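Student: what follows is a protein structure lacking sequence information:
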């Protein structure tokens, strides 16, 4: 119980957990944790049938402790730990590990793992291959990191585009006025400000049979069919009596409104009875896309957080009367339509750029996995490795003792 540095396996890397995160879902004591030393290889060998996209192996760089649920491997004398790490990584990315699990939950024990054959070239070659892969993977990871940063900047640019357009309009020269409302701020002088109760009515219509399409509301996707969500949430046996919504209705997930979990539905369906459903008092008052984007802007979400009630940040509730008392700043429908058209055009270009970068990242990751697999299994010749038949040993082979 002397070691306080807690390690964690995250997407193929062993990281040191920050002390501020050692709360919540962690054990009261780390007494059962195992010691991990630099050079050890960690394998997450539980639930092999699930979570097949994340990486399950990692090389330890820092001395620390890690959960005993993981398999901790140390390389025997005469074997390079870095080479074996890359070899196991290739088994992971090619899904070989998933075939080794046993039992109901497809777990992998060392008793099963130790029988697995390992490609083991001479130690000198292992060192050269590992060094080659170290250099190449660093280059690939840097290229991926640059593209991920570009994606982050593009997404931020899109958010700024939406934020400015729906709260200030498209005309940068339009006269502005102070709304006098904290979460609205300055708006064009010709825009309206009204409380939600003068714009919407709360509806509480119930399904007599529960056979309508089941919808859910999240901060990421708004109102979407539950069938399109890749979640394993509890499903009720009978949805009779659930709230129904119509196309164009504004739906709030009361429990997660503080995160922006709301949306305007584009279809009829049923939702949780705990959701809030609001319908425009007059038709054609709001463009559905404009309304959803406006109510998801930073100022409005900060307002939901401020007025919501609850004992904990993750238990806040934004009730219907809170929405009805809230002021909303908006232009007329014609200007809303123009704003939405502009946003769709510009954000479409940004989304296309993000898609291209994402494809490039996918290809780089595929290339990295292929390179590692080919190098550790001898499918490609690694510079510096002397193969039978080579007439002269390469200079770097002579430098092996220094490595």
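Tutor: Perfect, I can see it now. Here the structure is a predicted model, which is why all the values come from computation and not from measurement.
Student: only C-alpha atoms from now on, for both contacts and neighbour counts.
Tutor: OK.
Student: which SSE is immediately downstream of the helix or strand where residue 15 lies?
Tutor: Here residue 15, judged by DSSP states H and E, is contained in strand 13-16. Sequence order places strand 34-36 as the next helix or strand after strand 13-16, per DSSP H and E.
Student: packing partners of that next one?
Tutor: Using 3 or more Cα pairs under 8 Å, 6 or more residues apart in numbering; DSSP states H and E as the contact test, the elements touching strand 34-36 are strand 64-66.
Student: hmm, who's touching the strand it packs on?
Tutor: Applying Cα atoms under 8 Å, 6 or more residues apart in numbering, the external contacts of strand 64-66 come out as 3, 4, 5, 6, 7, 8, 33, 34, 35, 36, 37.
Student: quick check on the residues you listed: which are buried?
Tutor: 6, 7, 8, 33, 34, 35, 36, 37 (16 or more other Cα atoms under 10 Å).
Student: tell me which of these is nearest to residue 273?
Tutor: Nearest to residue 273 among these: residue 8, at 39.2 Å, using Cα to Cα.
Student: I'd assumed residue 201 was in a strand, is it?
Tutor: Yes - under DSSP: H, G, I helix; E, B strand; the rest coil, residue 201 falls within a strand.
Student: what sits against residue 41?
Tutor: Taking Cα under 8 Å, 6+ apart, we find residue 41 in contact with 57, 58, 59, 60, 72, 73, 74, 81, 85.
Student: which ones among those lie within strands?
Tutor: The strands, defined by DSSP state E, take in 57, 58, 59, 72, 73 from the contacts of residue 41.
Student: let's bring in a second one:
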């Protein structure tokens, strides 16, 4: 009755149910009432401030992207309007315990309960305020109601696809909800506060584990490609400030010395084609090209592909590296297929007599390379690094046989670390499913928590 995420649960049901007449609500407890959403929930809309409203300092405007799921308000990169405007917009001031929802874009349906706010803040038009409209429903119950899959599924059903996905205030009017007595609402809210906090704590621990595994992964790679695998290897000063010592038999050189070619395509954005050659952009990159979803990439016609790939053509064994914004993001090409790399990336072709492509890929993930590339970044406008700058970056390389040994070692260790991370992420996903199922079951009366006691 409460879904697979709560199967075998310890919660009892209400003694009697009645038909709600609404498919997504199903049966509800006989003492609960079915109602239209806006009869009991008050909705306020944000204001669409224009360019001429903004000033250098004043009252802050907070966008939905600045609201952290924990309720924290990220006050960095705020826009401002005159303090005098605050008096005219009292209805859209953000206050403690406010319930906010994104009404448009990719995060539509994102729900936030503000837990702390140090000063009055103005929100923009993409955010909706939700609160109790009368004494029959309490704000804490409204928050959990808005967080339930019942409401979220209805929101998805009501989303308009006119340009950017959005949902209007009036669309909430006919949404059906079920409401228990205020005393039961308090009990349900207390129960969910307690139980979801426990789940959130477990999720936070798994997220911390994933972060630690990422740090371990980075450290293992950095150590292997700059110090080698043996602790007994004689060391020497590499002559690279940010690297320090390196094995004395390793070669220190500029990137250009170990490459056959490095380059990017013409800085020209080709038109999209219904079918054709995949045009891979920075956001499409994965660690290994075999994991890139080429079908979802922009497609370009063969004529544009041939024209743009004249300077350099990516092929198996090469490394792709982003050179704008997310500088250093690398992808090793482990597939033999045609695709075009955007001019926001460079294609790097290693000299196989000096450096293996896969080793170079791992080197790009090291702290040594990250620091080396930073010294070449042009930050005048958008962070970027040119092809000639990349050639000047210093690298430290072992002999080819040692590169192979390091690659095999890293693949083994990384596989184990990634497996642990994957299991942690699966656990997080299951806990999030359980949290949503628990909230939905409680606010629709599928479980009875009236006798619940905090332990």
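Tutor: Received it, and whenever you're ready, just let me know what you need. Computed from a predicted structure; not experimentally measured.
Student: between the contacts of strand 64-66 of the first structure, which is nearest residue 232 of the first structure?
Tutor: For the contacts of strand 64-66 of the first structure, the nearest to residue 232 of the first structure is residue 8 (25.0 Å; Cα to Cα).
Student: doesn't residue 14 make contact with that closest one?
Tutor: Yes - Residue 8 of the first structure lies in contact with residue 14 (Cα atoms under 8 Å); the separation is 5.5 Å.
Student: sorry, back to before: can you redo the contacts of residue 41 of the first structure as TSV with neighbour count and distance to residue 153 of the first structure?
Tutor: As requested, the contacts of residue 41 of the first structure are arranged in TSV below (neighbours: other Cα atoms under 10 Å; distance: Cα to Cα, whole Å):
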residue	neighbour count	distance to residue 153 of the first structure
57	28	30
58	25	29
59	26	31
60	25	32
72	22	38
73	18	40
74	16	41
81	23	38
85	24	34
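Student: dump these into JSON lines; add distance to residue 361 of the first structure as well.
Tutor: What follows is the contacts of residue 41 of the first structure, written out as JSON lines (distance: Cα to Cα, whole Å):
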{"residue": "57", "distance to residue 361 of the first structure": "21"}
{"residue": "58", "distance to residue 361 of the first structure": "21"}
{"residue": "59", "distance to residue 361 of the first structure": "23"}
{"residue": "60", "distance to residue 361 of the first structure": "25"}
{"residue": "72", "distance to residue 361 of the first structure": "30"}
{"residue": "73", "distance to residue 361 of the first structure": "30"}
{"residue": "74", "distance to residue 361 of the first structure": "32"}
{"residue": "81", "distance to residue 361 of the first structure": "28"}
{"residue": "85", "distance to residue 361 of the first structure": "23"}
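Student: between the residues you listed, which is nearest residue 185 of the first structure?
Tutor: Nearest to residue 185 of the first structure among those: residue 58, at 48.9 Å, using Cα to Cα.
Student: excluding chain neighbours, what is closest to the residue in the second structure that that closest one lines up against?
Tutor: Residue 58 of the first structure maps onto residue 112 in the second structure, with residues paired by TM-score structural alignment. Spatial nearest neighbour of residue 112 of the second structure, chain neighbours left out: residue 100 (5.1 Å); criterion: Cα to Cα, 6 or more residues apart in numbering.
Student: map that neighbour onto the first structure.
Tutor: Checking TM-score structural alignment: residue 100 of the second structure goes with residue 42.
Student: rewinding a little: which positions in the strand holding residue 15 of the first structure come out as buried?
Tutor: Those would be 13, 14, 15, 16, for strand 13-16 of the first structure by 16+ other Cα under 10 Å.
Student: quick check: closest non-adjacent residue to residue 147 of the first structure.
Tutor: The nearest residue in space to residue 147 of the first structure (Cα to Cα, 6+ apart) is residue 357, at 6.2 Å.
Student: that neighbour looks like it's in a strand, true?
Tutor: No - under three-state DSSP, residue 357 of the first structure sits outside any strand and is assigned helix.
Student: all helices for the second structure, in order.
Tutor: 37-40, 139-147, 149-158, 182-227, 302-308, 357-363, 367-374, 387-392, 400-443 (DSSP state H).
Student: and the ones you listed as JSON lines, adding distance to residue 347 of the second structure?
Tutor: Output for those, formatted as JSON lines (distance: least, Cα to Cα, whole Å):
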{"stretch": "helix 37-40", "distance to residue 347 of the second structure": "55"}
{"stretch": "helix 139-147", "distance to residue 347 of the second structure": "45"}
{"stretch": "helix 149-158", "distance to residue 347 of the second structure": "41"}
{"stretch": "helix 182-227", "distance to residue 347 of the second structure": "21"}
{"stretch": "helix 302-308", "distance to residue 347 of the second structure": "13"}
{"stretch": "helix 357-363", "distance to residue 347 of the second structure": "11"}
{"stretch": "helix 367-374", "distance to residue 347 of the second structure": "16"}
{"stretch": "helix 387-392", "distance to residue 347 of the second structure": "10"}
{"stretch": "helix 400-443", "distance to residue 347 of the second structure": "21"}
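Student: which one of those lies nearest to residue 328 of the second structure?
Tutor: Among the helices of the second structure, helix 367-374 sits nearest to residue 328 of the second structure (Cα to Cα), with 6.9 Å.
Student: how big is the offset of that closest one relative to the first structure?
Tutor: Helix 367-374 of the second structure differs from its equivalent in the first structure by a mean of 1.7 Å after superposition (mean Cα distance after the TM-score superposition for the first structure).
Student: that helix - contacts with which helices or strands?
Tutor: helix 182-227.
Student: I'd like the distance between the closest residue in space to residue 215 of the first structure that isn't next to it in sequence and residue 296 of the first structure.
Tutor: Leaving aside its chain neighbours, residue 215 of the first structure sits nearest to residue 225 (4.3 Å; criterion: Cα to Cα, 6+ apart). To residue 296 of the first structure, residue 225 of the first structure is 20 Å away according to Cα to Cα, to the nearest Å.
Student: which of those two has more neighbours?
Tutor: Neighbours were counted for residue 225 of the first structure and for residue 296 using other Cα atoms under 10 Å; residue 296 has more, 23 against 17.
Student: is the more buried one in contact with residue 260, as I believe?
Tutor: Yes - judged on Cα under 8 Å, residue 296 of the first structure makes contact with residue 260 at a distance of 5.6 Å.
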